[in-house]
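Colleague: Show me the folded form of this:
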Amino acid sequence: MQPAIIYEDEDIIVCKKPAGVATQTRRIGQADMESLLKNYRASKGELPYIGVVHRLDQPVEGIMVFAKNKEAAADLSRQIKTKLADKYYYAMTDGVPEKKKGTLEDELLQNGKTNTSEVVERGTPQAKHASLSYEVVEQDGKHAVLRIKLDTGRHHQIRVQLAHAGMPIVGDKKYNFKENIAPSGGQLALCSFKIAFRHPKTHRKLEFEIDKPFGLS
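Modeller: Reported below is the predicted structural model:
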């Protein structure tokens, strides 16, 4: 499998992660973005260093940026952690929100044993605040397509918050407990379609966007 490169220079690689491929994994024999990109660099005779500065859940497709050296990795990681980098998603929900635009704010607690997260009461030990804003771009009586901007980056955040709000993501086998036939063909209908950040060396503002999923116009 060859990575789908969107942009590359001496410091960064921007590419599209397919659904079903992990960002990083310790499982022997399983392809992940880190190893695919290391092999890609090695095939060009380059030092096969890849800095993973953010992640996408394995079932999620979308755009990602990786660092090609430690200096770039440190700068991009800082942008991600301090919210200087912006990440945008599309999600198809099983259910329609009452408001066309809104913000979801919750406290999330991660369970490492089950690899899940849940919404808990404020003040719960080890819980972390989660915030996202959304806008409805398409809808019918049963489903809506939301354009989402993440304000925080928590474990399974979009999936958990939308499910808690009564509109789980179509095809989500972890958090969508409604009985439905997924119009996405069984795939998790969540896509990271846009990322914006500053180049780690030149500090120039960069934005990258991929084609819209779910048949959006």
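
Colleague: only C-alpha atoms for contact and neighbour calcs from this point on.
Modeller: Fine.

Colleague: which stretches of the protein form helices?
Modeller: For the chain, the helices defined by DSSP state H cover 33-43, 70-81, 157-164.

Colleague: List the buried residues of the second one.
Modeller: If I follow you right, that is helix 70-81. Buried residues in helix 70-81, counting neighbours by 16 or more other C-alpha atoms under 10 Å, are found at Ala72, Ala73, Asp75, Leu76, Ser77, Gln79, Ile80.

Colleague: Now do the contacts for Lys201.
Modeller: Lys201 is in contact with Asp11, Ala72, counting by C-alpha atoms under 8 Å, 6 or more residues apart in numbering.

Colleague: my guess is Val120 contacts Glu105, does it?
Modeller: No - using C-alpha atoms under 8 Å, Val120 is not in contact with Glu105, being 11.4 Å away.

Colleague: OK, contacts around the residue nearest in space to the middle of the chain?
Modeller: Central residue of the chain (C-alpha atoms, centre = their mean): Leu56, 4.1 Å from the mean position. Residues in contact with Leu56 (C-alpha under 8 Å, 6+ apart) are Ala22, Thr23, Gly62.

Colleague: Number of residues surrounding the nearest residue to the last one once chain neighbours are set aside?
Modeller: The reference is to Gly62. Among residues not flanking Gly62 along the chain, Ser192 sits closest, at 4.2 Å (C-alpha to C-alpha, 6 or more residues apart in numbering). If you count neighbours by other C-alpha atoms under 10 Å, Ser192 ends up with 25.

Colleague: Please give the structure of this sequence too, so both can be compared:
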Amino acid sequence: MGVEVMPIPILYEDNHLLAVVKPPGVLSQEDETGDPDMLTLLKQDLKERYDKPGNVFLGLVHRLDRTVGGVMLFAKTSKAASRLSEAVRSRSFGKTYVCVVQGVPAKPSARLTNFIRKDGKLNVVTVYDKPAPEAKEAVLEYEVAAASGRHSLVAVRLHTGRPHQIRAQMAHIGCPLVGDLKYGASKASGMADIALWSTSVTVPHPVSKESMSFRSVPDTSGAWGWWSPGQLEAASAMPAIETRGEVDR
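Modeller: Below is the predicted model:
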């Protein structure tokens, strides 16, 4: 059964880049469900807006889990796609997120370094504190922006892009994301979506090399409504930083 697709806000567009806000519940790219996906929807939008004949090129630079909303970047040319993919691999592609977790992390801010192994059949990952067979290093930094006692609003900066990384690493320290039943969240919240939002993407422009940054703040629906607009804005302001090394999307 398909989902109703909200309009997709465009944050920035030129001949090379397209930065948008992905609505929660929409796939990043097509899968066997046949449900609406960002790549197909945006290709159709470009085709209609620019009256383009035939197929429209649009490159998927990175992915967001289905339940996650926020900033998502696409390449409008094959050259841009290649250069942006290289930025991902070289860790000059900065990503920040904000999430709502159960409980309060023991430390108000910390750098988490773990090792993650994905089970493709079950679509779930396991987190290890030490290197393990087929597990890849996963690194993030978090900072608690606000806390209510039962829940915390947490800003996250990614250094690697492992599958389910934020969800799994936060659960590993005893603070699963609200709504994330797969990684141990309570059903009591009744949230349909996981409380995770892509707040910014920072990347060198594929042609001009100028540093470009695109931002989005979650609205006050669902678990986001537990916090004031000012708190959400402050949590979403964590700067992305450039890092180096290999990254898996």
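
Colleague: roughly how far apart are Val136 of structure 1 and Asp94 of structure 1?
Modeller: In this view, Val136 of structure 1 and Asp94 of structure 1 are 13 Å apart by C-alpha to C-alpha, to the nearest Å.

Colleague: between these two, what contacts are shared?
Modeller: Common contact partners of Val136 of structure 1 and Asp94 (C-alpha under 8 Å, 6+ apart): Ala144.

Colleague: about what we covered before: would you list the helices of structure 1 in a markdown table and tack on distance to Ala4 of structure 1?
Modeller: Shown next, in a markdown table, are the helices of structure 1 (distance: least, C-alpha to C-alpha, whole Å):
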| stretch | distance to Ala4 of structure 1 |
| --- | --- |
| helix 33-43 | 10 |
| helix 70-81 | 20 |
| helix 157-164 | 25 |
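
Colleague: Pull the number of nearby residues for the corresponding residue of structure 2 for Arg154 of structure 1.
Modeller: Using TM-score structural alignment, the equivalent of Arg154 of structure 1 in structure 2 is Arg162. Using other C-alpha under 10 Å, Arg162 of structure 2 is surrounded by 21 other residues.

Colleague: Surely Arg162 of structure 2 touches Arg117?
Modeller: No - with contact defined as C-alpha under 8 Å, Arg162 of structure 2 does not reach Arg117; the gap is 9.0 Å.

Colleague: I'd like to know how far the residue with the largest distance to the centre of structure 1 sits from Asp211 of structure 1.
Modeller: Ranked by distance from the centre of structure 1 (C-alpha atoms, centre = their mean), the top residue is Gly45, with 30.2 Å. Distance, Gly45 of structure 1 to Asp211 of structure 1, by C-alpha to C-alpha: 31 Å.

Colleague: just Val120 of structure 1 next, same as before
Modeller: From Val120 of structure 1 to Asp211 of structure 1 the distance is 35 Å (C-alpha to C-alpha).

Colleague: Could you do Gly112 of structure 1 as well?
Modeller: To Asp211 of structure 1, Gly112 of structure 1 is 33 Å away according to C-alpha to C-alpha.

Colleague: Looking at the two, which is more packed in?
Modeller: Each of Gly112 of structure 1 and Asp211 has its neighbours counted (other C-alpha under 10 Å); Asp211 has more, 11 against 8.

Colleague: So what does the more buried one match up with in structure 2?
Modeller: Applying TM-score structural alignment, one finds that Asp211 of structure 1 aligns to Val217 in structure 2.

Colleague: ok, now Ala189 of structure 1?
Modeller: That one, Ala189 of structure 1, aligns with Ala195 by TM-score structural alignment.

Colleague: quick revisit: Gly59 of structure 2 versus the equivalent of the residue farthest from the centre of structure 1 over in structure 2, what's the distance?
Modeller: Aligned by TM-score structural alignment, Gly45 of structure 1 pairs with Asp51 of structure 2. Going from Asp51 of structure 2 to Gly59 of structure 2 by C-alpha to C-alpha gives 19 Å.
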